[in-house]
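Chemist: predicted model and sequence below, questions to follow.
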Amino acid sequence: MAFGSRSRAPHAGKLNDAKQIISNLWGPSEVEKSIEEFQSVLKNDGGDLDSRWSELLDEPHSRVALIGGTLFVLQQFAGINAVLYFSSLTFKDAGITNGALASLYVGLTNLAGALGALYLVDRQGRQKLIIGSYVGMAISMFLVVYAISFPIDEELRNNLSILGTILYMLTYAIGSGPVTGLIIPELSSSRTRGKIMSFSFSVHWVCNFLVGLFFLELTEKFGVAPVYGSFGAVSAFAAIFSYYFLVETKGRSLEEIEMSLNPNFAKRD
């Protein structure tokens, strides 16, 4: 009996400590609700080391893996690396022959986007930021396509090309770039988070390699405008995908996120 009492004491003490911390942080009224959420998540979760790769085929892990892989496919085939590569030629055509100056423009644009992401990510939410980012990227690409394809004044064409390129990189840096890597682990349960992230980043690097391998060949065969137009189309599709398949994670508990991904979560024993 003495041994049994000692084995239960640490657990009870930790539970009481947890209740005290929650009460101090959020108030006494939130204690029971928060403890129930933690216990529910722990009951249905487990540790990443105990999970198997085959569990990614089960709901809701399969949905999160699908979302993560698809987001990285769309991110890469929206053309960020290709646009960065081609930006030096865009600046050169506009008369900016100084490579260091062109790199400075790109660096300042990325810095501005990163600062914008820091400010907006917890104010607007992950889903809205990704959707807005891809809409901006699509508009930017179609602006460049318009500048290249239609017979307009050369100076105006060059200025529109630079504007579209800078706007594309800015909107990417605000949402699609950083938030994609942020929202996937937030959607994942602790049990499969490591494996889902490994799968998602594997997809990322494969797509990165494919875009780098075929971009120049495609531009030589079809021209810059059709390739950039396809980047714009992928960006538009990514915005639609994010609207229908992503769930917001800002300010939500682990249980609320998992219930959004799988309505049967609360019914599991």
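Modeler: Sure, I can see it.
Chemist: can we go C-alpha only for contacts and neighbour counts from here?
Modeler: Fine.
Chemist: now the strands for the stretch 1-150 of the chain?
Modeler: Ranges of strands in the stretch 1-150 of the chain, per DSSP state E, counting those that start in this stretch: none exist.
Chemist: the helices in it, which residues?
Modeler: 2-26, 31-44, 61-77, 80-93, 99-124, 126-149 (DSSP state H, counting those that start in this stretch).
Chemist: of all those helices, which lies closest to residue 213?
Modeler: Judged by CA to CA, the one of those that comes nearest to residue 213 is helix 80-93, at 10.2 Å.
Chemist: right, and residue 171 touches residue 138 too?
Modeler: No. Look at residue 171 against residue 138 with CA atoms under 8 Å: they stay out of range, at 9.7 Å.
Chemist: below is structure B, check it against A:
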Amino acid sequence: MMTGAVVTRQYLGWIIEETKTGMKTSLALIVYGVVSFGVGMVSTVLVDRVGRRPLLIFSYIGTGISLGAVGLYFFMQEVLEVTTASLASVSFIPLLGIILANVISTIGFDSLIFVIPAEIFPINIKAIAFTCLNLFSSALGFSLGLGYQRVKDLFGLTTVFWIFAAFAIGGAVFSYLFVVETKGKQLGDIQAELQGDKYNAVPQNDNDKLESVIEKDECEEATELKVLKS
């Protein structure tokens, strides 16, 4: 969300106009839409073939580089005040960078936004966790929609795209440090990796805060969970 995928889709026409290259907005929108449709079909295949963690990391990095390149173009235009004629040879960068960011994010972290939470949340809190996640995503999307225009008016598109790029690189770092691989793993294995010794600790008496609960997931497979006693 913070990499600006939603915002760039909403404001793509205006962003292309800001390049001042004479590129037809209608053509740019058509190209963007066709590419997005094709990539959306490919992403469903790659998610199951490639591990979640590497897909997250490399998609964040690729998105960050693409958006950073768009920001660099506007830096030359807005800050260095390079003329439109001088930028003519690289006028393709904004549209190409945005399309690449969309392609990479759709194949990567956008396609995993609900896959990984579904795999790591224990069954007993999954409904609450997804409700909170949806509410947070909606609030964040609304805030970004409002904040985009203000940041653009105050600091220009250079700052907008470099902020998006920074969040993308931050997402790669976070994924590398904290996200565990979930592909092909049972919920119990994932919880054991996330909780470490706490999960593996065996309760000794009634005063222990952890207990084992056997529940069945949607695939009717027994899964051992560790939950806090109420």
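Modeler: Great, that's in hand. Keep in mind that this is a model prediction, so the values were computed, not measured.
Chemist: pretty sure residue 46 of the second structure contacts residue 104?
Modeler: No. The pair residue 46 of the second structure / residue 104 is not scored as a contact, 11.6 Å apart, by CA under 8 Å.
Chemist: neighbour-wise, which of those two wins?
Modeler: Relative neighbour count places residue 104 above the other of residue 46 of the second structure and residue 104, with 24 against 15, counting by other CA atoms under 10 Å.
Chemist: the more buried one matches what in the first structure?
Modeler: Matched by TM-score structural alignment, residue 104 of the second structure corresponds to residue 171 in the first structure.
Chemist: from residue 131 of the first structure, how far out is its match?
Modeler: 10 Å (CA to CA, to the nearest Å).
Chemist: start and end residues in the first structure for stretch 165-175 of the second structure, please.
Modeler: Taking TM-score structural alignment as the measure, the first structure aligns residues 232-242 with stretch 165-175 of the second structure.
Chemist: and if you look at stretch 125-137 of the second structure?
Modeler: Using TM-score structural alignment, stretch 125-137 of the second structure corresponds to residues 192-204 of the first structure.
Chemist: flag every buried residue along that stretch.
Modeler: In terms of neighbour count (16 or more other CA atoms under 10 Å), stretch 192-204 of the first structure has its buried residues at 192, 193, 194, 195, 196, 197, 199, 200, 201, 203, 204.
Chemist: do stretch 249-265 of the first structure as well
Modeler: Buried, per 16+ other CA under 10 Å, within stretch 249-265 of the first structure: 249, 250, 254, 255, 256, 257, 258, 260, 261, 265.
Chemist: end-to-end on that stretch?
Modeler: Start-to-end, stretch 249-265 of the first structure (CA to CA) is 17 Å.
Chemist: which other residues reach that stretch?
Modeler: Stretch 249-265 of the first structure is contacted by residues 37-38, 40-41, 59-60, 63-64, 122, 125-126, 183, 186-187, 189, 247-248, 266 when judged by CA atoms under 8 Å, 6 or more residues apart in numbering.
Chemist: contacts only, for the residue lying closest to residue 140 of the second structure once chain neighbours are set aside.
Modeler: Spatial nearest neighbour of residue 140 of the second structure, excluding adjacent residues (CA to CA, 6 or more residues apart in numbering): residue 1 at 7.4 Å. By CA under 8 Å, 6+ apart, the contact list for residue 1 of the second structure reads 137, 140, 141.
Chemist: doesn't residue 145 of the second structure lie inside a helix?
Modeler: Yes. Counting by DSSP: H, G, I helix; E, B strand; the rest coil, residue 145 of the second structure is located in a helix.
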